[in-house]
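*Asks:* only the shape, not the letters, is given here:
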């Protein structure tokens, strides 16, 4: 039997009215019964859009090419590469910073309502420093010409850079002024002292430090930190200190108590919990990266109440040792996919009075909040931060109580 031709609008230009914002850095429009996820647009605009990707289902992807009726929130992007067909790093440079935060708040509220069934007002808070010149860590790709750059949106194509509007000033200069091996990737970090570190990433060998010492120096939560420059640290210079303060406010671990710091990295939040429980208490930091645990052990050597364990959180929590432990508070900062059913169940089974959940994806957070609700925990507090200005990303911190 001959199969019908698959519906494919790729390359078509359509006149549409732009609807509400959606999670992922685009807005929703509709045409002939199909949904279009449109980038470079804002709610309420009328625009000519071009379909960039269509897999034949109920939706396709498009870019706004010409805006006939611009939103009052529209501004000129500070970077010429924040345009259709260009760099995929920034989603919202065409919106004012205040409008960006409002769009992100709408996304968080929609995810909480749709996934967790919660109606809650959300304000996305600005971090110090403005919307440009903030990104301290950048992953670059090297194109066939040997120049480093960023990939186009949903593409492997490398766009060579002269600079980046959201990177910390001077962070990329040592990288963009020289040639590199095509096909490699570069991890660039500018640490809290202003030192730039660059590691070359190849598939056939471990990362190799090309610029700097590979040991980043940071300061947060009242402490100095030293960690591998390619290790996890918040990319916004103000984020680590801000988030640590929220954890300090909400954790309320009792003196002599027990606390867990899951997906703990080098122990930033573990250091906050250690200060709360004091020398007679206990803090367990679980982290899958061996290098992070080595760095964390060195950084927290003055806090004997802190134990650091290497391993996947779900496996360590399932050990006989921890099944017998009852923490007063649990802090968790999972990767973008969130904690998930098994980790949430294990944390709830441990019975902490309070859970502080840090999340960089609002959909994953909403799912985890809903999972915690099935175990008797409610969302008591929520703060959201614009830790990634000009992108669709944000950071949320939730307090869950029994």
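*Replies:* Alright, I've got the coordinates. The structure presented is a predicted model; accordingly, all values stated were derived computationally and were not measured.
*Asks:* alpha carbons only for contacts and neighbour counts from here, please
*Replies:* Noted.
*Asks:* quick one, longest helix in the chain?
*Replies:* helix 97-111 (DSSP state H).
*Asks:* report the buried residues of that one.
*Replies:* Buried residues in helix 97-111, defined by neighbour count with 16 or more other Cα atoms under 10 Å: 97, 99-111.
*Asks:* check which element follows that helix along the chain.
*Replies:* strand 124-126 (DSSP states H and E).
*Asks:* next up, a second structure to put side by side with the first:
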């Protein structure tokens, strides 16, 4: 399928999809080449075919700046001059999100609230985050400056539900400060509690401030691949550090590896593996525990810093297999050194930054890469997800 023609890009209004005019096959080839160059210790034969992310309709979450003026809001990005740029017809968003954005703009017009003016540091409405589940339900999160805006949105909730009948979760996040962040600490729930992300073998419950991969089909492939690799190694115990809402842990515990490589699956070998997940967010841990209970999966989850948890563990408690899915900075020198000396047999490392992955792998010379794969979570950009299977 050819890349979509983007009027916003051609007009110079948005350059977020910097590669949208590059044929998709070339984008994917360049990402694979970059990973092979950075991860030079990975044997050529270890690389599996990359998982494609699609050319349009692939983003399950829109992080929209609220710009414009009262009664005529714009939903999109912040321009170079600090003013909002309206992107309500952006073609990389899932169709359900794209259909919701004009209705959301009309709703905000009716509230009478002022969009936040970044250069002048005044106004109320900062962001609207919209997430769509695989079943087409929506989570909408408003980021505002004050209690007054919160109460205005609370009072207008019936009108919002009428405009967007597939709403499952509505929250208001309070961010009074002028700072370059997407949300504050305080989150007020107006409707629901979590969005059900049904991935087939496992349903994950996404709470408002929890992380979830932005490309649902690629996320399915990522979790399935990890589950297949783990099943093939047949560990009795598994830790998932930086586990988030439990995607990797629960898929591995359920043996959900079908279709990951296109060559069949031995996922049934994962039966009986004892799984423990560690995540710093207590909210994400509650979501993971709920998903495990609903699926009848015997998995434990703890709210803790991943590095501190590992370094504080006893040698006899260490698992036979480990999954790590850290933020862009990687697992870092301290945790890399712990893994290197841990004696753990199998490590699955999923990374959104091949540079930090390369640094961490260099600090773990006792492991060799048995398999590697690029997952194109972010088409039309240079960003990617790459996952490797390490064995001691």
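*Replies:* Structure's in. What do you need? Treat the numbers as computed from the prediction; the structure is a model and nothing was measured.
*Asks:* next, the TM-score between them, please.
*Replies:* TM-score of the superposed chains, computed with TM-score structural alignment, normalised by the length of structure 2, equals 0.73; 319 aligned residues with a Cα RMSD of 2.8 Å.
*Asks:* residue contacts, the most centrally placed residue in structure 2?
*Replies:* Nearest to the mean C-alpha position of structure 2, by Cα atoms, centre = their mean, lies residue 213 at 2.3 Å. By Cα atoms under 8 Å, 6 or more residues apart in numbering, the contact list for residue 213 of structure 2 reads 219, 377.
*Asks:* name the helix or strand for it, please.
*Replies:* Short version, using DSSP H and E: residue 213 of structure 2 is in no helix or strand.
*Asks:* show me where structure 1 has helices.
*Replies:* Ranges of helices within structure 1 are 97-111, 173-176, 239-251, 268-277, 290-299, 313-317, 320-323, 340-350, 362-374, based on DSSP H.
*Asks:* run through the neighbouring helices and strands of the second one.
*Replies:* What that stands for is helix 173-176 of structure 1. With contacts taken as 3 or more Cα pairs under 8 Å, 6 or more residues apart in numbering; DSSP states H and E, helix 173-176 of structure 1 sits against strand 148-151.
*Asks:* counterpart of residue 87 of structure 2 in structure 1?
*Replies:* Alignment note: residue 87 of structure 2 maps to residue 161 in structure 1; criterion TM-score structural alignment.
*Asks:* what is the aligned counterpart of residue 13 of structure 1 in structure 2?
*Replies:* Using TM-score structural alignment, residue 13 of structure 1 pairs with nothing in structure 2.
*Asks:* on that earlier part again, right, so of the helices of structure 1, which gets closest to residue 123 of structure 1?
*Replies:* Nearest to residue 123 of structure 1, of all those, is helix 97-111, at 5.7 Å by Cα to Cα.
*Asks:* distance between the ends of stretch 352-370 of structure 2?
*Replies:* Criterion Cα to Cα, to the nearest Å; first-to-last residue distance in stretch 352-370 of structure 2 is 19 Å.
*Asks:* buried residues, it. List them.
*Replies:* For stretch 352-370 of structure 2, by 16+ other Cα under 10 Å, it's 352-361, 363-364, 367-370.
*Asks:* list the residues that contact the residue nearest to residue 65 of structure 1 when sequence neighbours are not counted.
*Replies:* Spatial nearest neighbour of residue 65 of structure 1, excluding adjacent residues (Cα to Cα, 6 or more residues apart in numbering): residue 49 at 5.2 Å. Residues in contact with residue 49 of structure 1 (Cα under 8 Å, 6+ apart) are 13-16, 38, 62-66.
*Asks:* for residue 306 of structure 2, same thing?
*Replies:* 241-242, 278-280.
*Asks:* counterpart of residue 136 of structure 1 over in structure 2?
*Replies:* Matched to structure 2 by TM-score structural alignment, residue 136 of structure 1 sits across from residue 60.
*Asks:* contact partners for that match?
*Replies:* Contacts of residue 60 of structure 2 (Cα under 8 Å, 6+ apart): 93-94, 97, 131-133, 214-216.
*Asks:* distance check, whichever residue in structure 2 pairs up with residue 98 of structure 1 against residue 147 of structure 2.
*Replies:* Matched to structure 2 by TM-score structural alignment, residue 98 of structure 1 sits across from residue 25. Going from residue 25 of structure 2 to residue 147 of structure 2 by Cα to Cα gives 49 Å.
*Asks:* quick check: longest strand of structure 1.
*Replies:* Assignment by DSSP state E gives strand 59-69 as the longest strand of structure 1.
*Asks:* tell me the buried residues in that one?
*Replies:* Those would be 59-65, 67, for strand 59-69 of structure 1 by 16+ other Cα under 10 Å.
*Asks:* cool, stretch 45-62 of structure 2 as well?
*Replies:* Within stretch 45-62 of structure 2, judged by 16+ other Cα under 10 Å, the buried ones are 47, 50-62.
*Asks:* distance between that stretch and the chain's centre?
*Replies:* 13 Å (Cα atoms, centre = their mean, to the nearest Å).
*Asks:* how long is that stretch from one end to the other?
*Replies:* 37 Å.
*Asks:* residue in structure 1 matching residue 228 of structure 2?
*Replies:* Aligned partner of residue 228 of structure 2 by TM-score structural alignment: residue 249.
*Asks:* neighbours of its match, how many?
*Replies:* Residue 249 of structure 1: 11 surrounding residues under other Cα atoms under 10 Å.
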